[in-house]
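1. No sequence on hand, only this structure:
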């Protein structure tokens, strides 16, 4: 069977087309577009008109690609930006009408579950671990071990939300940084309580910002690794910390010039860095692994 999976993220829309046979799959096509659906007023729970139009335009293009691959089934999932927006249902309705794509808006819990399934498919979960997926609208945490999912929760502290609310300086000021960290601390108390009980040994970063961290380090070290084809990447902790210090201290223009940086993440990577480093420090974890498999691969896993 040929299946198309669309992941409508707050920052990026992804399209993946795969051929499945039993529990095996082959990826035929994948692309992503920086739609920035959460641009401008995500904290007011509104998709602004220009972002709305970009989203519809992108999904029309996805529909053409899907038709050209003679797909049997389409699974489109929308996450934080659509589920929290007052006009999210309008976006879903217009997509059906103009792009002939049926969107399912999933809950934060369902999102976390699918991220877990995707990461599990990558083989990254070898021991008791905390999976972290930093989106534009929300951040999902999943506590798990090699056999099972233990605990999961979605928090509305995504990079686009925090950037619009707190990030007003260039480079980021101590005042902005402290405001972000205080907000994170207040939001994540129950996460730290459950981790105190279960003591995860490793943080697994699900795609997104963690791919950018990896790409920055790979380019800096001139390593012969292709993140586009890798399922996982194990960070050298010293390299990771050095890179994140550089990111936090850099200006927008300095980050833009870093080899491996993509324009979409130039500013949001600072927020991702602050959240990740706070979690690593609070939980005393110094093992960090990237899983390039994320929500869309989790959706694929449910279809096998």
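-> Everything's here; your move. As the structure is a computational prediction, the values presented were derived from the model and not from experiment.

2. rest of the way, CA atoms for contacts and neighbours
-> Noted.

3. So what touches stretch 270-281?
-> With contacts defined as CA atoms under 8 Å, 6 or more residues apart in numbering, stretch 270-281 is touched by 134, 159, 162-163, 177, 180-181, 184, 203, 209, 244, 247-248, 286.

4. residue contacts, the nearest residue to residue 166 once chain neighbours are set aside?
-> Counting by CA to CA, 6 or more residues apart in numbering, residue 166 lies nearest to residue 176, which is 5.8 Å off, once chain neighbours are set aside. Applying CA under 8 Å, 6+ apart to residue 176 gives the contacts 166, 167, 168, 169.

5. can you check residue 6 too?
-> Residue 6 touches 13, 14, 15, 16, 74, 75, 76, 77, 296, counting by CA under 8 Å, 6+ apart.

6. before we move on, the earlier item: buried residues in the helix or strand where the residue nearest to residue 166 lies, which are they?
-> Per DSSP states H and E: residue 176 is located in helix 174-187. By neighbour count on 16 or more other CA atoms under 10 Å, the buried set for helix 174-187 is 176, 177, 179, 180, 181, 184, 185.

7. could you list every residue that touches residue 21?
-> 1, 304.

8. In addition, the following structure is provided for comparison:
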């Protein structure tokens, strides 16, 4: 039984996930460790600080005992926006390898989008959609038409970037939405498509969890969870004036994600306005699964 390990160094969290195939040849997650490192909060003037590098190295070293417990057929460590955007990226990569023996592959925005697409195409029956992967430090948007990846674009901001804009008082809620709409308007191929937003990542998962509680439903772990655009607008109105301690009390929302739920909802609403989508679909497979699918099926 083949075992595939993925370490994902993200802007919000650092994850170690181990996958295998079940008897039906479906991808199965057998280990999932997540550390909320918030590395993007340790970017100063474009540089990942010594504290951020130390936190990254400490986290990777903490994974070693788990890695040793598995006889992995392959291990891939990827770095996304926070590493990609760091001015001192090469020094970070050298320090990590020197102290952990792990080489981080820095993914481009286009690569992130591609692996998200692979996850969708291999785990969903949907063939026409705008695929959205909203991370902490970047947002990848892709157009999938008839099951083919038609176009991609990577925006250099994510939910934690948006949170900083809010905390720093740079924008009012209205200014924030207008700014996001302006940013997304730069790609003509998503405008007025009417296609559903197929959303990957933790932020979309949190929105789906909240909505499942609103509906008094159990969040289906094996199929896409659909949220109507009108429901998302209602959610925005409900939470926009809440303080952080009030946000932590929202049923279904992880307390660790309470600070970024407003940025996430505003990001999705801005895309809905641009695309004229009628719904948001939460997909449970994302970039990490795409990396494994490439090795299994491509």
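-> Arrived safely. These figures come from a predicted structure and were not determined experimentally.

9. For stretch 197-210 of the second structure, what is the distance to the chain centroid?
-> 9 Å (CA atoms, centre = their mean, to the nearest Å).

10. One more: stretch 15-33 of the second structure?
-> 19 Å.

11. Secondary structure class of the closest residue to residue 161 of the second structure other than its chain neighbours, three-state.
-> The shortest distance from residue 161 of the second structure to any non-neighbouring residue, by CA to CA, 6+ apart, is to residue 137 (5.9 Å). Going by DSSP: H, G, I helix; E, B strand; the rest coil, the secondary structure assigned to residue 137 of the second structure is coil.

12. what do you get for residue 72 of the second structure?
-> Quick answer, by three-state DSSP: residue 72 of the second structure is coil.

13. Show me what it lines up with in the first structure.
-> When the first structure is aligned by TM-score structural alignment, residue 72 of the second structure is paired with residue 71.

14. who touches that match in this structure?
-> 1, 2, 3, 4, 17.

15. Which of the residues you listed are still contacts in the second structure?
-> On the basis of both residues aligned by TM-score structural alignment, their matches' CA atoms under 8 Å, what survives of the contacts of residue 71 of the first structure in the second structure is 1, 2, 3, 4.

16. Do a quick rundown of the strands in the first structure.
-> In the first structure, the segments counted as strands under DSSP state E are 2-8, 13-21, 24-33, 73-78, 103-105, 129-134, 139-144, 149-155, 202-206, 232-234, 288-291.

17. Compare those strands and give me the one nearest residue 223 of the first structure.
-> Across the strands of the first structure, residue 223 of the first structure has its closest neighbour in strand 232-234 (12.0 Å, CA to CA).

18. What span of the second structure is the closest one aligned with?
-> Using TM-score structural alignment, strand 232-234 of the first structure pairs with 224-226 in the second structure.

19. How far off centre is the matching stretch?
-> 16 Å.

20. Buried residues of that stretch, list them for me.
-> Buried-residue list, stretch 224-226 of the second structure, by 16+ other CA under 10 Å: 224, 225, 226.

21. which one among those residues gets closest to residue 116 of the second structure?
-> residue 224 (14.7 Å).

22. thinking again about what came up before, in the second structure, which of the contacts of residue 176 of the first structure still touch?
-> Shared with the second structure, among these: 166, 169 (both residues aligned by TM-score structural alignment, their matches' CA under 8 Å).
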